[in-house]
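Participant: Structure here, sequence nowhere to be found:
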């Protein structure tokens, strides 16, 4: 698991960074989404406040931030070398820690999957709610724009 998870997590973060670096600025400038612009501003403030290294490492341990910071770091022109070094450090600590914690929990709690799978299902469902809400909002906005035309 470690042999697959670590390179996958590192490659995914790096890919997100390069997508943000290549297309992030243009996407931010074209977007009318206030939430997206607020998020980008908050990311920029956090990167400046905590420094690139600390922000990139800590982002690995915060579920939504882990996904969003990579492309935003690219769009906000965090130096490639700085991003790569610190995302690798944070990514390795996160993936190795996660796998070892799962192994320890699985070894010490009998039938742990009986308890964890329903909890994970609830977490996944709850984490998808903001996405569903945003999709509904955008569909309503598109419908209103079409009705007004």
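Facilitator: Nice, thanks for sending it over. Note that the coordinates shown come from a computational prediction; the quantities given were computed from them, not determined experimentally. Numbers count the residues shown, from 1 in each chain.
Participant: contacts, neighbours, all on C-alpha from now
Facilitator: OK.
Participant: mind listing what's buried in whichever strand or helix holds residue 10?
Facilitator: Assigned by DSSP states H and E, residue 10 belongs to helix 2-19. Going by neighbour count (16 or more other CA atoms under 10 Å), the buried part of helix 2-19 is 5-6, 9-11, 13-14, 16-19.
Participant: Please apply the same query to stretch 58-67.
Facilitator: Quick answer for stretch 58-67 (16+ other CA under 10 Å): 58-60, 66.
Participant: Just the ones of the residues you listed in helices?
Facilitator: Within the buried residues of stretch 58-67, residues falling in helices by DSSP state H are 58-59, 66.
Participant: ok so, going back, could you give me the buried positions within the helix or strand just after the helix holding residue 10?
Facilitator: Moving toward the C-terminus from helix 2-19, the first helix or strand encountered (DSSP H and E) is helix 25-30. Buried residues in helix 25-30, counted by 16+ other CA under 10 Å: 25, 28.
Participant: Are there helices or strands packed against helix 25-30, and which ones?
Facilitator: If you count contacts as 3 or more CA pairs under 8 Å, 6 or more residues apart in numbering; DSSP states H and E, helix 25-30 packs onto no helix or strand.
Participant: hmm, who's touching that helix?
Facilitator: The contact list for helix 25-30 (CA atoms under 8 Å, 6 or more residues apart in numbering) reads 36-37, 75-76.
Participant: Now list the buried members of those.
Facilitator: Buried members of those, counted by 16+ other CA under 10 Å: 75-76.
Participant: Tell me the one of the contacts of helix 25-30 nearest residue 120?
Facilitator: Closest approach between the contacts of helix 25-30 and residue 120, by CA to CA: residue 36, at 27.7 Å.
Participant: contacting residues for the closest one?
Facilitator: By CA under 8 Å, 6+ apart, the residues touching residue 36 are residue 28.
Participant: Second structure follows, compare the two:
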């Protein structure tokens, strides 16, 4: 697992932007630590190591561009993949299209806050040919909410925890955040298994 604290100390703002871009838009980026990286960036900003406004602005731009890239990848290559895959029936594509027609905006915004799902949703939106204008608006709203809200939560946490405790236990705090970010995914998997 990639250590968010190490990544931020080593690669700073550029690393943050590249990881957020890859995690939100490139299918192979699903394993990258998006939420925990943003929380850690907020903690670092609370310590004075990073500028909070810069973290939020860079993260929002990277998240927006990442999702847009995923959408373009899905739009270009998704239909061909669906056509060739034996296990993906045409009715599944139509079900996904109907779902995105009625719930696409909310899905794109809420998916930002769920690891792995935020990597897959923009590609699926492109694959089913979601309206580009609708996608861009939902993408922008989701990127702003996620890229501002998560670092702000880390910043608030960093301001509540005394600096000496934060310095000493930052790895533990990041580990707890990392584990907590996967709880919604595990709950959803468990719920689906019961069905």
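Facilitator: It's in. Every value quoted in this text rests on a predicted model; they were computed, and no experiment measured them.
Participant: hang on, the earlier thing: which stretch of the second structure is the helix holding residue 10 of the first structure matched to in the alignment?
Facilitator: Mapped onto the second structure using TM-score structural alignment, helix 2-19 of the first structure spans residues 56-73.
Participant: Have a look at how far, on average, that stretch is from the first structure.
Facilitator: Aligned to the first structure and superposed, stretch 56-73 of the second structure gives a mean residue distance of 0.7 Å (mean CA distance after the TM-score superposition for the first structure).
Participant: looking at the second structure, which residue lies furthest from center?
Facilitator: residue 164 (30.1 Å; CA atoms, centre = their mean).
Participant: Which strand or helix spans that one?
Facilitator: Going by DSSP H and E, residue 164 of the second structure is in helix 163-194.
Participant: How far away from the center of its chain is that helix?
Facilitator: 15 Å (CA atoms, centre = their mean, to the nearest Å).
Participant: That helix packs against which elements?
Facilitator: Using 3+ CA pairs under 8 Å, 6+ apart: helix 163-194 of the second structure touches helix 4-25, helix 34-47.
Participant: Let me know which of those is tucked in deepest.
Facilitator: The highest mean neighbour count among these, using mean count of other CA atoms under 10 Å, belongs to helix 34-47: a mean of 27.
Participant: Switch the ones in helices among the buried residues of stretch 58-67 of the first structure over to TSV; also include distance to residue 90 of the first structure.
Facilitator: Formatted as TSV, those follow (distance: CA to CA, whole Å):
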residue	distance to residue 90 of the first structure
58	7
59	8
66	10
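Participant: starting at the chain centroid, how far to the match of helix 2-19 of the first structure?
Facilitator: Per CA atoms, centre = their mean, the centroid offset for stretch 56-73 of the second structure relative to its chain is 9 Å.
Participant: same deal with stretch 85-98 of the second structure?
Facilitator: With CA atoms, centre = their mean, you get 25 Å for stretch 85-98 of the second structure.
Participant: same check, this time on stretch 108-115 of the first structure
Facilitator: Relative to the centre of its chain, stretch 108-115 of the first structure is centred 28 Å away, using CA atoms, centre = their mean.
Participant: Could you do stretch 32-42 of the first structure as well?
Facilitator: The answer for stretch 32-42 of the first structure is 15 Å, by CA atoms, centre = their mean.
Participant: for stretch 9-19 of the second structure, same thing?
Facilitator: Offset of stretch 9-19 of the second structure from its chain centre (CA atoms, centre = their mean): 15 Å.
Participant: Mind telling me which residue is nearest the centre of the first structure?
Facilitator: Nearest to the mean C-alpha position of the first structure, counting by CA atoms, centre = their mean, stands residue 67 at 1.0 Å.
Participant: Counterpart of that one over in the second structure?
Facilitator: Aligned partner of residue 67 of the first structure by TM-score structural alignment: residue 119.
Participant: Name the nearest residue to its match, sequence neighbours excluded.
Facilitator: Counting by CA to CA, 6 or more residues apart in numbering, residue 119 of the second structure lies nearest to residue 24, which is 4.7 Å off, once chain neighbours are set aside.
Participant: cool, and residue 113 of the first structure?
Facilitator: residue 106 (8.0 Å).
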